[in-house]
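Visitor: Sequence first, then the predicted structure, then my questions.
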Amino acid sequence: MNKMNAFLILYFIACVGCVSNPRVKADDAATGVETSLKQDSSGRNGGNVAAIPAGARILIDVYPDAGMKYKDGYIVFPDGERILYDDGKKKSFTVMLDNSDVEDMFGMRYDTASSKPGYLSDAGRSRCEALFKKMYGKSASEVASRMETVDWFGQKIKFTKVNGASSQLGKVVAELKTKPHLAKYLKPASTFYWRNVRGAKRMSAHSYGIAIDINVKMSDYWLWANKGKGETAKILYKNRIPLELVRVFEKHGFVWGGRWYHYDTMHFEYRPEQLANKV
């Protein structure tokens, strides 16, 4: 067989392959980023995964009940409501907290390895309010309508059932019941309270029914120990909550305020996307 014949045979085989799967290039051109939302064999959002930002992929994966997709720079919900993923603005630390877009939420990595958080390491304090209000409720009454009662060691508390949060808190309760030596840290507890963060205009995670504060008398808060200090000041760290207790919460999708530079050691918040963020 001469070289020309061999070339023609290989060319013919390649052309047959293109004809046998004619939609590959056509679909990519027609749908653009939306190709990343095609369902793979597992039923999850697959396809051109690289076209979806890492944070959007995490949200889609850890909050499957929300039915989120990513298209043309937006997080898109089943009812058509869209939330901008990245506003493209460069932000200071405080502006990022006060005006977080979805992308800002993944700007820091939640560190479960260090015993003491680094300067301004506050992964989880950034919350895109539009996203959280869409998932959990845009008013106190709407959030309340989506909550259920959880038996917290004999205390009846309210927690949202959205995204399986109350179910995960129930798993925390079940595991902590096997550790009676930690009981003194757990009561009393508080959860739902529609309000702003102390001293700020942004909403507290308690507003969405996804946060629980445990025994205040056994806890520490950065402003208590560093009176008058601003968000970017150097502060002293304090904590009395055992890491054994913390790891139980983290195992079930909760972040701990004690892992923030601006620590709030009584505070646990259902944020599985932060624990899944490995960037």
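Guide: Structure received.
Visitor: Please make it C-alpha for all contacts and neighbour counts, starting now.
Guide: Noted.
Visitor: Can you show me the helices along the stretch 1-150 of the chain?
Guide: 3-20, 23-31, 54-62, 93-98, 129-136, 140-144 (DSSP state H, counting those that start in this stretch).
Visitor: Can you tell me which of these is packed in deepest?
Guide: For the helices of the stretch 1-150 of the chain, the stretch with the most neighbours on average is helix 54-62, a mean of 19; neighbours defined as mean count of other CA atoms under 10 Å.
Visitor: hmm, who's touching that one?
Guide: For helix 54-62, the external contacting residues (CA atoms under 8 Å, 6 or more residues apart in numbering) are 44-45, 49, 67-70, 75, 85, 102-103, 106, 272-273, 276-277.
Visitor: try this one next to it:
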Amino acid sequence: MAKTYPDHLTLPTGDLVIVSHAGQRYPYESETLFKNIEDELDRADLFSQLRQRYQRGSLARAPQNNEDPGRLRHMPLFLDMYGKTSSEVIKKLVNIHWAPCNCQFQFSSVNGAARALETVGKEIHSAGLSHYMNQGIGTFNWRKIAGTNRLSMHALGIAIDFKLPSSLGRYWRWDHPSGSQHRTFPIEILRDEGLNRIVDIFEANGFIWGGKWWHYDSIHFEYRPELALHDCFAEDENQ
């Protein structure tokens, strides 16, 4: 965990806690009891954030009920790193060149996020897949997640959405406005070869993809190196 955010976090020295360079403490071993998954989403601690492993590469099956690695977020950690207010976040935004559309996006410079996104764009363009990713539809936006009181990761400048071709752009709230738990996962988003190659590029640079969530959001990519990078998995499995 700390290895993926070295500018802000320090490895634990014995007790199960992550410490920021500024002295904030983020306990990992939690005894928090949540009423249900919605309560855990609202009040996720660091243990919650890491308890669902994000699987890199193609998925052999669709995510099952409430399999949403990355949607559980310990927000105090992210607010401390990226900014607690819109103005704090804006000060850390930089323009990056996005090769697939030869245009610019704003993204957070913190933790190398902007640099990673620019690298993703160059690799997608080199792979001949720019037509998938040439229409960005949202990066920084200080707002809450639709239907919740939780702050969006777009508010922190570390998420980006794209208009995907054909029927690949899918979001569970668009498909099921009532929020039905009996919805069908759009398996086609996991089977498109070009999109899978793009997801591989994003993941290799520290991003996770909302298309791997039961609450699917296939247009959404989010900078979360603590989940996306293999080194983090190896570290967790050895503890």
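Guide: Looks like it arrived, so ask away. These numbers come from a predicted model, not from an experiment.
Visitor: will you turn the helices of the stretch 1-150 of structure 1 into JSON lines that also has distance to Ile214 of structure 1?
Guide: Below are the helices of the stretch 1-150 of structure 1 laid out as JSON lines (distance: least, CA to CA, whole Å):
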{"stretch": "helix 3-20", "distance to Ile214 of structure 1": "61"}
{"stretch": "helix 23-31", "distance to Ile214 of structure 1": "48"}
{"stretch": "helix 54-62", "distance to Ile214 of structure 1": "25"}
{"stretch": "helix 93-98", "distance to Ile214 of structure 1": "24"}
{"stretch": "helix 129-136", "distance to Ile214 of structure 1": "22"}
{"stretch": "helix 140-144", "distance to Ile214 of structure 1": "20"}
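Visitor: follow-up on the earlier one: for Ala130 of structure 1, state which of the contacts of helix 54-62 of structure 1 is nearest.
Guide: Closest approach to Ala130 of structure 1 among the contacts of helix 54-62 of structure 1 (CA to CA): Val102, at 8.9 Å.
Visitor: Kindly state which residue of structure 2 is aligned to that closest one.
Guide: With TM-score structural alignment as the criterion, Val102 of structure 1 lines up with Leu46 in structure 2.
Visitor: How many residues are close by that match?
Guide: A count of neighbours around Leu46 of structure 2, defined by other CA atoms under 10 Å, yields 21.
Visitor: Please tell me how far it sits from Arg73 of structure 2.
Guide: Summarising the geometry, the distance separating Leu46 of structure 2 from Arg73 of structure 2, computed by CA to CA, to the nearest Å, is 7 Å.
Visitor: one step back: out of the helices of the stretch 1-150 of structure 1, which comes closest to Ser114 of structure 1?
Guide: Comparison of the helices of the stretch 1-150 of structure 1 against Ser114 of structure 1 by CA to CA identifies helix 93-98 as nearest, at 21.2 Å.
Visitor: mean deviation (superposed) between the closest one and structure 2, please.
Guide: Once superposed with structure 2, the aligned residues differ from helix 93-98 of structure 1 by a mean of 1.3 Å; criterion: mean CA distance after the TM-score superposition for structure 1.
Visitor: Quick one: distance of that helix to the chain centre.
Guide: Mean C-alpha position of helix 93-98 of structure 1 versus that of the full chain (CA atoms, centre = their mean, to the nearest Å) differs by 17 Å.
Visitor: now swap in stretch 112-122 of structure 2 and tell me
Guide: Relative to the centre of its chain, stretch 112-122 of structure 2 is centred 14 Å away, using CA atoms, centre = their mean.
Visitor: what's the answer for stretch 227-245 of structure 1, then?
Guide: Put simply, stretch 227-245 of structure 1 sits 22 Å off its chain's centre (CA atoms, centre = their mean).
Visitor: quick one: contacts of that stretch?
Guide: Residues external to stretch 227-245 of structure 1 that are found in contact with it (CA under 8 Å, 6+ apart): 93-94, 116, 119-120, 176, 182, 185, 218-223, 225-226, 258, 261-263, 265-266.
Visitor: Contacts only, for Cys232 of structure 2.
Guide: Taking CA under 8 Å, 6+ apart as the contact definition, Cys232 of structure 2 lies against 1, 3-4, 226.
Visitor: mind redoing it with 7 Å?
Guide: When contacts are counted by CA atoms under 7 Å, 6 or more residues apart in numbering, Cys232 of structure 2 is found next to 1, 226.
Visitor: isn't there a helix covering it?
Guide: Yes - when the secondary structure is assigned by DSSP: H, G, I helix; E, B strand; the rest coil, Cys232 of structure 2 falls within a helix.
Visitor: Just give the nearest non-adjacent residue to Ala140 of structure 1, would you?
Guide: Excluding the flanking residues, the one nearest Ala140 of structure 1 by CA to CA, 6 or more residues apart in numbering is Trp194, at 5.8 Å.
Visitor: From His262 of structure 1, how far off is the one you found?
Guide: With the distance defined as CA to CA, Trp194 of structure 1 ends up 21 Å from His262 of structure 1.
Visitor: And for Met218 of structure 1?
Guide: If you measure Met218 of structure 1 against His262 of structure 1 using CA to CA, the figure is 17 Å.
Visitor: between those two, who's got more neighbours?
Guide: Just comparing Met218 of structure 1 and His262: by other CA under 10 Å the higher neighbour count belongs to His262, 26 against 15.
Visitor: Give the equivalent position in structure 2 for that one.
Guide: Pairing criterion TM-score structural alignment: the partner of His262 of structure 1 within structure 2 is identified as His215.
Visitor: Produce a ChimeraX select command limited to the buried residues of the contacts of helix 54-62 of structure 1.
Guide: In ChimeraX, this line selects whichever of the contacts of helix 54-62 of structure 1 come out buried by 16 or more other CA atoms under 10 Å:
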select :45,49,68,69,70,75,85,102,103,106,272,273,276,277
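Visitor: which of the contacts of helix 54-62 of structure 1 lies closest to Cys18 of structure 1?
Guide: Val49 (22.5 Å).
Visitor: so where in structure 1 does the longest helix belonging to structure 2 end up aligned?
Guide: With secondary structure taken from DSSP state H, structure 2 has its longest helix at helix 113-126. Residues 165-178 of structure 1 are the counterpart of helix 113-126 of structure 2, counting by TM-score structural alignment.
Visitor: Other residues contacting the matching stretch?
Guide: Residues outside stretch 165-178 of structure 1 that contact it (CA under 7 Å, 6+ apart): 150, 152, 159-161, 210, 248-249, 252, 270.
Visitor: Tell me which of those fall in strands.
Guide: 150, 152, 159-160, 270 (DSSP state E).
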